[in-house]
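# Structure for this input, please:
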Amino acid sequence: MARTPTALLSPADQERRRALRTMKTIALSALLVLAAVFVVSFALQGRYPWLAYVRAAAEGGMVGALADWFAVTALFRRPLGLPIPHTAIIPNRKDEIGRTLGEFVETNFLSGDVVRTKLESTEIASRLGAWLADPAHAERVTVEASAMASGVLRALSDDDVRSVLEDLAREHLIAPAWGPPLGGWLTRVVASGAHHHAVDLAADSIAAWLEGNRASFEGLVSRRLPSWVPRVAHRFVDDTVYKEAVTFVAAVRADPDHPARHAIDGYLARLAENLQHDPATIGRLEDAKVAVFDSPRVRELAGEAWNTVKTGLLAALGDPDSGLRRRASSALSEIGERLTTDAALQRRVDTWVSDAAVFLVDRYRHDIASIITDTVERWDPAETTEKIELMVGRDLQYIRLNGTIVGALAGLAIFSIATALLGT
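Presented below is the predicted three-dimensional model:
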C-alpha cells in the first residue's frame, strides 16, 4: 500500500507517523532480541540445563510477538502480501465499517430521548443569556449577523427581487377582490360612527382653506354671467358664494346633526352596500385597482423603493456607529439580561430549544447519520487505512509488546509446569 508523502501530511500526522515508527522499531527489536536469546539458549541448553527455561520463555515470547504482529497487521493490510482470508480488514470493509458507524451513531446518539435528556440537563437559556449580556459578545453577534445580512443583500438580484415582489403583489393584493372586504370594513366604520372624526377633520380643513383663500372665489361664478351685467353685480355674486360656503361649512362644524352629515352617512352606507353586492361597483373598483398596479410609474416606484431600502440597509449594516447596529447590540444585551433573570422565559426558551432539537433529530437523524456513511464511502481505501493507522497504530504496537511479554511468561510457565509434572 502506497504511503502518503510526509510533505502532504499535517504536522500532527507527521508526529504520529514518527511515534508509530518508533513503536514499530521497539516491538521488532523485542522480537529480534528474543530470537537471539532463543538461538543462544537452544544451543547451550545441553551444557547449561537452566537455559532450557530461558529457551522456553524466548520461544513463547516469539510466538506471542508473531501472533500479535499478524493480528495488528491484518487490520490494515495483508501480512507479507499474502492473500490470507480475513486480513486487510479496514481497506476491504471500509464501506461496511462506515455504514455500521453511521447506524451506531443514529441509534445511540441521534435519539430523541437522548437529545432531550442532554438538553434538559443543560441550562441553555441561562448560559446564552449570560453570554449575550456581555456587551462585547452582543457586539460580536451583531457584527457577524450584519456581515451575513450584507452578503445576502448583495447576492440578491434586483431584477429577481422586483419580480418576486410583483408576484407577491399580484397574488396577495391584485388577485383577491377588494370590494366585499372593503365594503364590510366600511359598514362597520359607519355603524360605529368612527368616520365622524374624519368628517370633522375635513370640515375644519375646508374652513381653514376658505379663510386663507378668499381670492380663489373671484370670478368663480361671475365669469359665467352675461357681459352686460355690471361689475358690481359680479363682485356681489362672488362675495355671496364665498359667504354661503363659509356659512355652510361653519354650520356643518357646529351641528353634529347637520343634514350634510346625514347625507355623508347615507352615501357611505350605500357605497358600503354596493361594494359588497353591486357587480358594477365592484367591477369599477377592480378595474381601478388593476390600472393602478399595472401602471409603469407604479412599477418604477416599487423598483426605486427596493433600491432605496437596499442601499440604506447596506449602509446601516456596514457602519459600526449606525443606529441599526447600536440598537441591535443593545437589544441583544437586553435579551441576554432577561434570559439570566426571567425564570419563566428561561423555561420557555429551554423547552422550545429541546422540542425543536428533538423534532429535527427524529425527522432527519437518518439523513444526518448518512453523512458518516457517505463520507466514508468517498474516502480512498489506502488513505483511510493510513489515517486510521496513524491514529491508533502506536497504541496497537503496545499490544505487540504486551504479547511478547505475555508469551514469554506463558512459555516459561508452561515449560516449568510440564517439567515439574512430567520430568525431563
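# contacts and neighbour counts: CA atoms only from here.
Fine.
# Going by secondary structure, the residue nearest to E139 when sequence neighbours are not counted is in what exactly?
The spatially closest residue to E139, leaving aside those adjacent along the chain, is S329, at 5.3 Å (CA to CA, 6 or more residues apart in numbering). Element membership for S329 (DSSP states H and E) is helix 323-341.
# Report the buried residues of that helix.
Of the residues in helix 323-341, 324-326, 328-340 count as buried by neighbour count, 16 or more other CA atoms under 10 Å.
# for stretch 33-41, same thing?
34-35, 37-38, 41.
# what comes into contact with that stretch?
51-52, 54-56, 58-59, 61-62 (CA atoms under 8 Å, 6 or more residues apart in numbering).
# what about 10 Å?
By CA atoms under 10 Å, 6 or more residues apart in numbering, the surrounding residues in contact with stretch 33-41 are 28-32, 42-44, 47-62, 65, 404, 408.
# now the end-to-end length of stretch 289-299.
Across stretch 289-299, the terminal residues are separated by 14 Å (CA to CA, to the nearest Å).
# Now E377: closest residue in space that isn't a chain neighbour?
In this structure, E377 finds its nearest non-sequential neighbour in D95, 5.2 Å apart by CA to CA, 6+ apart.
# Could you also give me the structure for this second sequence? I'd like to compare it with the first:
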Amino acid sequence: MSGPRTVVVVGAGLAGARAAEALRDGGFDGRITLIGAEPHRPYERPPLSKDYLQGRADRTSLDVRPAQWYLDNHVELQLDTLVTKIHRHAHELETAGGTRLPYDTLLLTTGARPRRLPVPGARLPGVQYLRTVDDSRQLRSALTPGSRVVIIGGGWIGLETAAAARAAGAEVTVLEHAARPLLSVLGPDLAGVFADLHTEHGVQLRCEVTVTAIRPAEGTPARAGGVVLADGTEIDADLVVVGIGVEPEVELARSCGLDVDDGILVDAHLVSSDRDILAAGDVADAFHPLLGRRIRVEHWANALHQPVVAARTILGEDAAYDRLPYFFTDQYDLGMEYTGWVDPEQDHDVVVRGDLARREFVAFWVRQGRLAAAMNVNVWDVTETLGGLIREGSPVDPAALADPAVPLDQVVRGRSASRSPGVTA
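Reported below is the predicted structural model:
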C-alpha cells in the first residue's frame, strides 16, 4: 500500500495502543513502533481511581492488550524509554540514551501529568499523586482502616479517591479551594449533590481553604504528617493525596517547533502544524467540527476513540474526529455519565428531571435554547439518546426536559408529543 512505511507512536497508554490496533485493523502492513516512558505495557487508567484502587480489579485486567497481541501484530514495544527530541527535518526521534529512530509518520499520545503542589514540604514522602498504576498500587496499600487521609483537591480524581479511602475504612478530609467540590464544572446545585454524598459517607469537607505547606510528621521529620492552611489551621495526616488537575505533556512538541497552546494544536483530522506529525488523547488540543472550536479532553473515551481517527488519517482517509466528549464516575452507590461540552465562561441554563435528593436524575445544560450537555446520575440507557439530541442541535423545550413523563425523544420544540416508543428518564 502507498503512504508511510514506518509509523512511530510516542506514548504507550490507551491512546497509543488503540492507534496501533487501528492501523493494523485498517490494513497497515508497515513498521509500527510504540514507545512508552513507563515500564508497563499500555493499560487503562480509569480503574486506577476506582476498582483497582479498591482492590476489586487485578493488575492484568487493566491491560489494553495482552503481551502476545503485540507480538502477533508486529507492534514493537519500547518501554521504559524516554524520547527527548524530535528531529523533524531528518524525520527522526532521539531517546534519552542517544538512540535515533526514523519515522515517516509520528503520532504523539504523550498524555498528561499531575500538577504539582507548589508549597513547602510537598516533596516529602507520604505526599502522593494518582496517575500511574504504580501510584495506584502504592496508594491502595496505604489506605488502611483508621489511617488519616487528607486529599487536596475536590475534582473527580480527588472525590473518587475519597470514596475508595472511605471504603477502606480510612478517615478522610477533602480540602477544596472553591466553595464546593466540582463547583466550576457542575454549578452550585449539582455540585451540592456530590458534596452531600461524601458528607453522608463520613468525609470531612473543608471548602474555601488554601494549603500553604505540608508539615513533617512529629518524630519522623522525613515524612509528611499534616497539612497547614492559610489561616494557620493544621490537619494531621498519615497520607496526603494531591489531586489538583493535570497538564498536557507538550514539552517534546514545543521543543521541535510544533504549534502548542493548551496541548498540541491539531485540526479535525488530528494533524499538527507538521503534516507528518499527529497528536491524539489528553495532549491533543483539537478542532471539533460540531462545536466549531478547539477543545482538549482529558477523559478515557477520548483516548479510546480519537486514535482511531488518527490512524485513518495516517492511512489516507478523510477522517475527522467529531465525537461528543463523554466521561463517567462511580462513587459509593452513585454512578454518573456526562455527555457533551459546556464552556463554563458562557451563559447557560440547567434543567433537571428526576430527584436530586434521591440522586436519581438527568441534568441538562441548555445554551441559547439548545442542549449542550447532559449528565445522568443513577439513570441508565439514556446516553445514546442524549448524545443524539445534542448533535441534532434543535431547540428544546425546558418544560419537556424537566418532565419525566415526556420521552426524551419528544423534548424538541415542535416535535409531536404523542406517546410513541422512546426513552424515558
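# Can you give me the TM-score here?
TM-score for the superposed chains, counting by TM-score structural alignment, normalised by the length of the first structure: 0.17, backed by 110 aligned residues with a CA RMSD of 6.1 Å.
# isn't the residue nearest to E139 of the first structure right up against A138?
Yes: taking CA atoms under 10 Å as the definition, S329 of the first structure is a contact partner of A138 at 5.3 Å.
# Pull up the overlap in contacts between these two.
Common neighbours of S329 of the first structure and A138 (CA under 10 Å, 6+ apart) are 132, 335.
# I'd say F415 of the first structure and A57 touch.
Yes: F415 of the first structure lies in contact with A57 (CA under 10 Å); the separation is 8.3 Å.
# So if I had to pick from these two, which one is more boxed in?
A direct count of neighbours by other CA atoms under 10 Å for F415 of the first structure and A57 places A57 higher, at 28 against 19.
# re the thing from before, find out how far the following helix or strand past the helix holding S329 of the first structure is from the centre of the chain, if you would.
Reading on from helix 323-341 of the first structure to the C-terminus, the next helix or strand found by DSSP H and E is helix 343-378. Mean C-alpha position of helix 343-378 of the first structure versus that of the full chain (CA atoms, centre = their mean, to the nearest Å) differs by 12 Å.
# Show me which positions of helix 343-378 of the first structure end up buried.
Here helix 343-378 of the first structure shows 346-347, 349-351, 353-355, 357-358, 361-362, 365-366, 368-370, 372-373, 376-377 as buried, counting by 16+ other CA under 10 Å.
# Ok, stretch 282-295 of the first structure next?
Neighbour counts over stretch 282-295 of the first structure (16+ other CA under 10 Å) mark 282, 285-286, 293 as buried.
# of all those residues, which comes closest to V72 of the first structure?
Closest approach between those and V72 of the first structure, by CA to CA: F293, at 76.9 Å.
# residue ranges for the helices of the second structure, please.
For the second structure, the helices defined by DSSP state H occupy 14-25, 67-72, 133-142, 156-167, 183-186, 188-200, 251-255, 300-314, 383-392, 398-402.
# the longest helix in the first structure is where?
Max-length helix for the first structure by DSSP H is helix 381-422.
# Just the angle for it relative to helix 343-378, thanks.
90 degrees (axes from the mean of the first three to the mean of the last three CA atoms, to 10 degrees).
# so what does helix 381-422 of the first structure touch, helix or strand wise?
helix 11-44, helix 51-76, helix 89-92, helix 94-108 (3 or more CA pairs under 10 Å, 6 or more residues apart in numbering; DSSP states H and E).
# Could you export those as TSV, including distance to Q276 of the first structure?
Compiled in TSV, those are given as follows (distance: least, CA to CA, whole Å):
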stretch	distance to Q276 of the first structure
helix 11-44	77
helix 51-76	81
helix 89-92	76
helix 94-108	58
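# out of those, deepest packed?
helix 51-76 (a mean of 22; mean count of other CA atoms under 10 Å).
# which strands and helices sit next to that one?
Applying 3+ CA pairs under 10 Å, 6+ apart, we find helix 51-76 of the first structure packed against helix 11-44, helix 89-92, helix 381-422.
# And the second one, what does it pack against?
So that's helix 89-92 of the first structure. Other helices and strands packing on helix 89-92 of the first structure, by 3+ CA pairs under 10 Å, 6+ apart, are helix 51-76, helix 94-108, helix 381-422.
# Now the ones you listed in TSV, please, with extra columns for distance to K310 of the first structure.
As requested, these are exported to TSV (distance: least, CA to CA, whole Å):
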stretch	distance to K310 of the first structure
helix 51-76	58
helix 94-108	44
helix 381-422	48
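# among the ones you listed, which is nearest A260 of the first structure?
That would be helix 94-108 among those, by CA to CA, at 76.9 Å.
# so what does the helix or strand following that closest one touch, helix or strand wise?
Where DSSP H and E defines the elements, the next helix or strand beyond helix 94-108 of the first structure is helix 112-120. Contact partners of helix 112-120 of the first structure among helices and strands, from 3+ CA pairs under 10 Å, 6+ apart: helix 343-378.
# when you compare where the helix it packs on runs with where helix 323-341 runs, what's the angle?
110 degrees.
# I'd guessed the residue nearest to E377 of the first structure sits against R378; true?
Yes: applying CA under 10 Å, one finds D95 of the first structure in contact with R378, separated by 8.8 Å.
# tell me which of the buried residues of stretch 33-41 of the first structure is nearest to H196 of the first structure?
When the buried residues of stretch 33-41 of the first structure are ranked by distance to H196 of the first structure (CA to CA), L34 comes first, at 110.6 Å.
# which non-adjacent residue is nearest I277 of the second structure?
Leaving aside its sequence neighbours, I277 of the second structure sits nearest to L106 (CA to CA, 6+ apart; 4.7 Å).
# same thing with V358 of the first structure?
Nearest to V358 of the first structure is G112, by CA to CA, 6+ apart, at 4.9 Å.
# any idea how far L229 of the second structure is from A213 of the second structure?
Going from A213 of the second structure to L229 of the second structure by CA to CA gives 7 Å.
# Let me fix that, I meant to ask about I277 of the second structure.
For I277 of the second structure relative to L229 of the second structure (CA to CA), the value is 45 Å.
# And those two? Which one has more around it.
Shown here are I277 of the second structure and L229; by other CA under 10 Å, I277 has more neighbours (24 against 16).
# wouldn't the more buried one be in contact with V266 here?
Yes: using CA under 10 Å, I277 of the second structure is in contact with V266, at 9.4 Å.
# my guess is L23 of the second structure meets I32, correct?
Yes: counting by CA under 10 Å, L23 of the second structure does reach I32; the two are 8.7 Å apart.
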